[in-house]
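> here are the coordinates; sequence isn't available:
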C-alpha cells in the first residue's frame, strides 16, 4: 500500500513538473487538440498530460501500465496498453494491447492484440491477434489475423480472415474473394486423405484427415501444410506444397504401456503438382515429391524400397526418397 501511495505521489509530481516545462500548444491538425513532446503515464488520468490526455498528440509516450492519447507521432511504449483515439504514425510497443481508432502507418508490436479500425500501412506483430480495417504491409499473429483488404502478406499460426488477400499464410484462410475447396489425395506412402484447402491467389493452407492402408497400428492419418500457386493460364497452374503427415499409432490405447508413439510414422514432403482445371469448380493434379520419413521399426515395411538416403537407430528408421501425389479438388 505504501509503495502504491509513493508511486502515485511520484506520478503526480512529474505531472506538475512537466505541465510547467512542456506547455500545451496548438496541434498541427488545427482541430483544437493539444500536443506535447513526451507523455509519462501510470494509468489515465495519472499522466503528465493530466485528465485531458485524450486530447494530446505526443511524440513519445511512456506508459507504465496504460496510456491514452489523441495521436502518436513517434514512439509509444505501454506496459499493458496503448490507446490512441486518432492516428499512430511511428512505432508502438505494448505488453497486451495496441488500440488505434483511426489507423496510421509504421509498426505495432504487442504481446496480445493490435487493433486498427482505419487503413494502416506498415507492420503488425501480435502474440495472439491482429484486427484491422485495410492493411498495406504485413500482418503476423500467433493465432488470428483479421482485415478487410490486405495489400501484402498475412501470416498466422492458425487463421487468416479477409475480404481480399492474395498471400495469406495460415492453416485456415477465410478469404471472401479467395479460394476454398475440398481435395482427395493419394501418395506413395499409402495415405488417402480428405483435406480442406483455403487461401488467396498465391498461397493457401492445408488441413486433412484420412487413412493409411500400409501401416501397422492405427491407420488413421492427419496432415497439415502450406501451398503456393504459380498461375500459368486459365486452365493450368503449378501447385507447390509442403506438408507434414502423421499415422501409425500403436494399437494399444493405454498410455501407461508407453508404446503409443513408438511406431508412429512422421512424413514430411514437398510436392510439385501441375494442376489442370476441368471446370470452374473441378481441378485434377499430380506430380513428383521428395520426402523425409521417420518411422518406428514395425512400420519400416511401409516405406518405399528405393531411397536417396537412410539411417536407423533408437528403434527408428529414417529415409529420404522420391515419391508422388495425385488428387482432385472441388472448389466452393
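Alright, I've got the coordinates. All figures in this text were calculated on a predicted structure; none of them were measured in a lab.
> can we go C-alpha only for contacts and neighbour counts from here?
Noted.
> So which residues of this structure form helices?
In the chain, the helices defined using DSSP state H lie at 2-21.
> Which residue would you name as the spatial centre of it?
residue 156 (1.1 Å; C-alpha atoms, centre = their mean).
> this is the comparison structure:
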C-alpha cells in the first residue's frame, strides 16, 4: 500500500492501493485500486479500479473499472469505463462505456452511448448511434454497419402515394 505511488518490478499477489498510481511490471493477482492510474506489464487476474485509467499489456481475467479508459490486449470478463474500452481480443467479455467500445477481434457484448466496433460479436451490440462489426447477429443502434450481416434495399409506397427507399444493414434479427 502506498500513499501516492506503488511500483513493483516483479509480480503482486493480494491488494495494491495508491492515491495516484500503481505500476506492476509482472503479473497482478488480486485487487488493484488507484486514484488515477493502474498499469500492469503482464497479466491481471482479479479487479482493477482507477479514477482515470487501467492499462494491461497482457490478459485480464476479471473486472476493469475506470473513470475514463480501460485498455488490455485480451480481456475475459467485464470492462466498464466512463469514456472508452479498448481490447485486441475480448471473447465472452462485456464492454460498457459512455462513448466507445472497441475490440479488434471477438467480443461478447458491447453497450455504448455513441459507438461500438468489433470484428465478431457473439452477443448483443447496443449503441446510441453506430455499431460496426464484421459479424453481429443482434446490433441495436441508429446505424448498424455489419459487413457480413443482412444487406437489403427496398422501395415502398404509402397511402399518401409517397415513395420511400430503405437500405438495411445489420444483424439477422
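Thanks, I have the structure now. This is a predicted model, so every value here is computed, not measured.
> ok, back up a step: any idea what the residue nearest to the centre of structure 1 aligns with in structure 2?
For residue 156 of structure 1, the aligned position in structure 2 is residue 127, judged by TM-score structural alignment.
> Next up, the contacts around that match.
The neighbours of residue 127 of structure 2, taking C-alpha atoms under 8 Å, 6 or more residues apart in numbering as the test, are 110-116, 140-142.
> which of these lies closest to residue 131 of structure 2?
Taking C-alpha to C-alpha as the measure, residue 131 of structure 2 sits nearest to residue 116 out of these, at 4.8 Å.
> that older thread, identify the farthest-apart pair in the contacts of residue 127 of structure 2.
The widest separation within the contacts of residue 127 of structure 2 (C-alpha to C-alpha) is 14.9 Å, between 110 and 142.
> Neighbour count for these two, which is higher?
residue 110 (29 against 12; other C-alpha atoms under 10 Å).
> Map the more buried one across to structure 1 for me.
That one, residue 110 of structure 2, aligns with residue 139 by TM-score structural alignment.
> so who does its match touch?
Contacts of residue 139 of structure 1 (C-alpha under 8 Å, 6+ apart): 123-125, 130, 145, 153-156.
> cool, residue 67 of structure 2 as well?
50-53, 81-83.
> picking up where we left off before, now the buried members of the contacts of residue 127 of structure 2.
110-116, 140-141 (16 or more other C-alpha atoms under 10 Å).
> Closest to residue 164 of structure 2 out of those residues?
Using C-alpha to C-alpha, those come closest to residue 164 of structure 2 at residue 141, 20.9 Å.
> which position in structure 1 aligns with that closest one?
Using TM-score structural alignment, residue 141 of structure 2 lines up with residue 170 in structure 1.
> From residue 12 of structure 1, how far out is that match?
Separation of residue 170 of structure 1 from residue 12 of structure 1 (C-alpha to C-alpha, to the nearest Å): 47 Å.
> if we can go back for a sec, taking the contacts of residue 127 of structure 2 one by one, which sit in strands?
110-112, 115-116, 140 (DSSP state E).
> The closest residue to residue 184 of structure 1 other than its chain neighbours - how many residues pack around it?
Nearest residue to residue 184 of structure 1 in three dimensions, chain neighbours excluded: residue 194, at 4.7 Å (C-alpha to C-alpha, 6 or more residues apart in numbering). Residue 194 of structure 1 has 21 neighbours, counted by other C-alpha under 10 Å.
> Looking at structure 2, name the residue matched to residue 194 of structure 1.
Using TM-score structural alignment, residue 194 of structure 1 sits opposite residue 165 in structure 2.
> so that match makes contact with residue 157?
No: taking contacts as C-alpha atoms under 8 Å, residue 165 of structure 2 lies outside contact range of residue 157: 9.0 Å.
> Show me the contact partners of stretch 157-165 of structure 1.
141-154, 168-178, 200-201.
> Just the buried subset of the residues you listed, please.
141-150, 152-154, 168-175, 178, 200-201.
> Tell me, how many residues neighbour the residue nearest to residue 201 of structure 1 when sequence neighbours are not counted?
In this structure, residue 201 of structure 1 finds its nearest non-sequential neighbour in residue 166, 4.7 Å apart by C-alpha to C-alpha, 6+ apart. Residue 166 of structure 1 has 23 neighbours, counted by other C-alpha under 10 Å.
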